[in-house]
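Enquirer: Okay, predicted coordinates and the sequence, questions at the end:
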Amino acid sequence: MNQFTASLWGDEAFSAILSQKSIPQIIAIIARDTSPPLYNICEHLLFRFFGSSEIAIRALSFAFFILAIFFVYKIGENLWSRKTGAIAAILTFFNPFFFTYAFEGRMYSLLALTVTSSFYFFLSRRWKLYVLTTAAALYTHHFAVFAILPQGLWFLKEYFFCKKKVAIQILKSFIAIAILYLPWVMPLLNQAKMVGTGFWLGTPTLTDFRSLVYKYLAEGIPHKLAQPALYLVLAAFVIKRWGKDVEKNLFLVFWFLVPIIAVWVISQKYQAIFFDRYMLYTIPAAMLLIASGLRKISLPILAGVIALFIIIDSFYFTHPTKRPFRELAAYVTESKRGDDYLINWNSAAHHLWESKYYGIPAPIYLSGDKLPYYVGTALMTEADTVSSLPQGKNARSINRIGVITSGPVEEVKLPGYTKNEVKQFGSLKFLWYLRIR
């Protein structure tokens, strides 16, 4: 078992189910959900040629990840040298948080690719490609807009203190990006309204801010070596030659910190939207910073960082943490009888999309509760939730109810049924309940 073959989790399974639909259907459905459509269109095209297996899904994300690493190298080469580019690329490849999303069947590695390529073309002043990659980023994830903020600050710097001709080119590019994004403005506004009615994130604290920065620098995977790796990364920052190439360093600091600060501030004043994976595209900037302005002592420190990163990543790659839903589905398929009724228990999370992906018909049992606005809500049908168990004549033929949950077994209460058997699959549980006669 490794990260390519691990079971899909909820959001990945939702994406896979959505991507099996036609492109017009994908656009129509996701316009009522929480993200833009580019990743699902790419996944849809992948499915046509390679199928919708876990390996195919993760391979697509890994391909985007590798391309993102290539652009990290190109930025380092553009700003400094091939050596700097190579060191930055290696650091970014093995950065634990960045590494985890190389195997996530969602849009995050595509987001990293489009934003990183956007910054490369911005720096190299290849404006047409900059416009296209930035528009692609916006059509991948809404948080790409925060990547434009440091570029906007650089526009102001160029306009007021440097070359107005360059500033005018940047402004023209911004206008072109806005025009390309116009078709998605109304879906964006509608999605923002829906999220505002009840999203699941809480207001972040300063501790959350610091924790996210540390995650991005070295602590992206829980491991006993994560803290030593962080100390080495911080040491690399301390000994870096900050006085050399100040403008380049400032640009990368803007790239790394401005999106994080902006999202944190918005989460204080308006809707809480501060979540680690939404801004992972800032990680390359941090890795480029510590790969540049090196002193003699820097190389052994960076070698230590890379060594620790590799150990952490290797453990992560060979020890998947995603819930083993495929194994649960195999058990249910084997043990289910014709008259059994299956449900998903709505605990801290539900598993509707995994159930659908692995072919287990099990609606969410709400028992009066209202679902928060989760990813995938727009794809749900009336049949995907039930507020009561089968009653009257419908219940007479049902002797067993199977319950899928990752919450505490004790919280599952089914009127008229008694717990008979519990099967454990990691943190997943499958419970059989028998009807009380």
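Expert: Everything's here; your move.
Enquirer: going forward, measure contacts between C-alpha atoms and count neighbours the same way
Expert: Noted.
Enquirer: Can you show me the strands along the stretch 251-400 of the chain?
Expert: 341-345, 364-365, 385-386, 400-405 (DSSP state E, counting those that start in this stretch).
Enquirer: which helices and strands sit right next to the third one?
Expert: In other words, strand 385-386. On a contact count with 3 or more C-alpha pairs under 8 Å, 6 or more residues apart in numbering; DSSP states H and E, strand 385-386 meets strand 364-365.
Enquirer: Would you mind pulling the contact partners of the strand it packs on?
Expert: With contact meaning C-alpha atoms under 8 Å, 6 or more residues apart in numbering, strand 364-365 is reached by I343, N344, W345, N346, H350, L352, D384, T385, V386, S387, S388, L389.
Enquirer: which of those residues count as buried?
Expert: Buried subset of the contacts of strand 364-365 (neighbour count, 16 or more other C-alpha atoms under 10 Å): I343, N344, W345, N346, H350, L352, D384, T385, V386, L389.
Enquirer: so which of the residues you listed would you say is closest to A136?
Expert: Lowest distance from A136 to those (C-alpha to C-alpha) belongs to L352, with 29.8 Å.
Enquirer: What are the neighbouring residues in contact with that closest one?
Expert: So L352 contacts G10, N344, A362, P363, I364, D384 (C-alpha under 8 Å, 6+ apart).
Enquirer: Pasting the second one now:
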Amino acid sequence: MTSARTLPVSPADPSGRRAGTDEGGGTSRRLPVPDWLWAALLALAVSGFGIGGAQPWRDELASWNAATRGTGELVDMLGHVDAVSGLYYLLLHGWVSVFGDSTAMLRLPSALAMAGAAAFAVLTARTLFDRRTAVFTGLLFAFVPAVSRYGQEARSYAFVVLAVSAATWLLLRALERPAPRRWAPYALAVAAAGLFHVVSLLFLLPHALIVLLRWWHDRRGRTVVAFAVTVTAALLPVIPLVLLGQRQVGRQIGWIKTPHLRSVADLWGNLFGSPTIGLALAAVVLLPLAWSRGRRPAVELVLAGAAPIAAAWVVSQGSTSYFMDRYLLFTLPAWVVLAAAGLAALRPYRAGALALAALILLGLPDQRQMRTEWARVGLDGEAAARVIAEGYRPGDGFVPVRGADRVYMVDFQVEYFLPHRVRLRDVFAERSAVDGDDLFPKECEQPVRCLGSTQRVWVVTWSGTKNPYHKLPKDQAEALASHYRVAESRSVRGLSVSLLERVK
């Protein structure tokens, strides 16, 4: 019969292992196995597998569009839109200038960030529990589908997970032996988390609660003061970003709906990239609370995982909602460590290992699905670009569906895959996105005047209809219909590509 053992909690050195001991309790004469290193390499290998397979979706293409601008152009854009992603865009800008902008290269920084997050999750597990829990954490973290999902996405979320994971472990180190040299790196991690995504600062709520719980236990008042001073200093560089982001919030996330109680259940499955894995982990994350010696670290991890979700739900009842699974992805390491502690505490030991293997196998279908070509988009921008490239002539114009549908970034979907030799004139762009310091161009108020002498125009809009101007703004459709005839029209997955020729 499977039973549980008491979760060990013992003094740990800064690396998160019990100083001077091996697993049997004797003195170790060998250098400790760097569990954080193999865990990072495993997470990198899993996240990197098939990293360039799925076509990039619109948020990734927004990252590409921003990162491939000049540094000054990018900074100017951030003053008007996407300021909260500014640090990530600047980092990606430097990366692509060296390694190029292929799909795999755009996503590789995120895979590296997830590898770093895995390392800090293992160090946290070793600090709070034991080596067996650390090993289970490294294995489980690497194979959670959401780790691959966001480790293969050209957005900032993996970096947020890295920063918060680092901050959690650095906080534990500082609480063990408070000193300025331990609080300083914690401040850097807090600042990095806020600069990569301001919503992630919700993790400071459980961190403050952990500090208060430790203070209640040992009554070291200076620790509370040190934490408060450190967080205040860390937030100073984030304040301008918060103020700027507030001016842009309506445009950035105004579409997110106010959450209901049922939204919490939906978020839980999405948080792990698999409803199946979410349910399975829900069955084990509370196990450590059942054992007295492991209860304190388990409570701290529950706070780290649950408090930001609860806070985001409450705050989102106001005028702006922040309740999105990817915005709260930074809570995932806490849940993984907690689940690993529950599995590692099962007896016989083989039961925990088998349960871990079962969890990994349960996630494999979702791992495979997210690596398919159409996992993230329902349209084939690459095929549309191929059609245009095959029939391209210098001087051709380009009219993608924008207007009310510009948020779908059909123009980016096509432009990303166009070869460099294809240089289309954006017919209805009165001012380019770069000149307007925006992600999108400013479109002509009088489309007829913007046609100029363009002889041929490629129109890309949604498929599913014979109308080549489907979903184009009415004035743009009328201007094209009155001056051009449809020479050819082809449909690819989700898109219609039509070549228009000017009427003599």
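Expert: Now that the structure is in, tell me what you want to look at. Just so you know, these numbers come straight off a predicted model, no measurement behind them.
Enquirer: Now the TM-score, please.
Expert: Here the TM-score for the pair of chains, by TM-score structural alignment, normalised by the length of structure 1, is 0.84; 417 aligned residues with a C-alpha RMSD of 3.2 Å.
Enquirer: ok so, going back, would you turn the strands of the stretch 251-400 of structure 1 into JSON lines with distance to T205 of structure 1?
Expert: JSON lines is the format used below for these (distance: least, C-alpha to C-alpha, whole Å):
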{"stretch": "strand 341-345", "distance to T205 of structure 1": "31"}
{"stretch": "strand 364-365", "distance to T205 of structure 1": "33"}
{"stretch": "strand 385-386", "distance to T205 of structure 1": "34"}
{"stretch": "strand 400-405", "distance to T205 of structure 1": "30"}
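Enquirer: ok, the contacts of L352 of structure 1 in structure 2: which stay?
Expert: For these, the aligned pairs still in contact in structure 2 (both residues aligned by TM-score structural alignment, their matches' C-alpha atoms under 8 Å) are N344.
Enquirer: for the contacts of L352 of structure 1, which one is nearest R125 of structure 1?
Expert: With C-alpha to C-alpha as the yardstick, the closest approach to R125 of structure 1 among those comes from G10, at 40.0 Å.
Enquirer: burial of the equivalent of Q248 of structure 2 over in structure 1, as a residue count?
Expert: Aligned counterpart of Q248 of structure 2 in structure 1: M194 (TM-score structural alignment). When neighbours are defined as other C-alpha atoms under 10 Å, M194 of structure 1 has 15 of them.
Enquirer: mind checking how far M194 of structure 1 is from F317 of structure 1?
Expert: Between M194 of structure 1 and F317 of structure 1 the distance is 36 Å, computed by C-alpha to C-alpha, to the nearest Å.
Enquirer: next one: S173 of structure 1
Expert: 40 Å.
Enquirer: ok, and for the longest helix seen in structure 1, which residues are buried?
Expert: The longest helix of structure 1 (DSSP state H) is helix 54-79. Using 16+ other C-alpha under 10 Å as the test for burial, helix 54-79 of structure 1 gives 54-77, 79.
Enquirer: and for it, what span of structure 2 is it aligned with?
Expert: Using TM-score structural alignment, the residues of structure 2 aligned to helix 54-79 of structure 1 are 103-128.
Enquirer: How about Q424 of structure 1, nearest residue that isn't a chain neighbour?
Expert: F430 (6.5 Å; C-alpha to C-alpha, 6 or more residues apart in numbering).
Enquirer: The one you found corresponds to which position in structure 2?
Expert: With TM-score structural alignment as the criterion, F430 of structure 1 matches V497.
Enquirer: if we can go back for a sec, now tabulate the buried ones among the contacts of strand 364-365 of structure 1 in JSON lines and tack on distance to L18 of structure 1.
Expert: Shown next, in JSON lines, are these (distance: C-alpha to C-alpha, whole Å):
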{"residue": "I343", "distance to L18 of structure 1": "21"}
{"residue": "N344", "distance to L18 of structure 1": "20"}
{"residue": "W345", "distance to L18 of structure 1": "22"}
{"residue": "N346", "distance to L18 of structure 1": "21"}
{"residue": "H350", "distance to L18 of structure 1": "17"}
{"residue": "L352", "distance to L18 of structure 1": "13"}
{"residue": "D384", "distance to L18 of structure 1": "15"}
{"residue": "T385", "distance to L18 of structure 1": "18"}
{"residue": "V386", "distance to L18 of structure 1": "22"}
{"residue": "L389", "distance to L18 of structure 1": "28"}
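Enquirer: Among those residues, which one sits closest to A235 of structure 1?
Expert: Of those, the one sitting nearest to A235 of structure 1 (C-alpha to C-alpha) turns out to be H350, at 42.2 Å.
Enquirer: Tell me the spacing between the equivalent of the closest one over in structure 2 and W57 of structure 2.
Expert: Aligned by TM-score structural alignment, H350 of structure 1 pairs with M409 of structure 2. M409 of structure 2 is 9 Å from W57 of structure 2, where distance means C-alpha to C-alpha.
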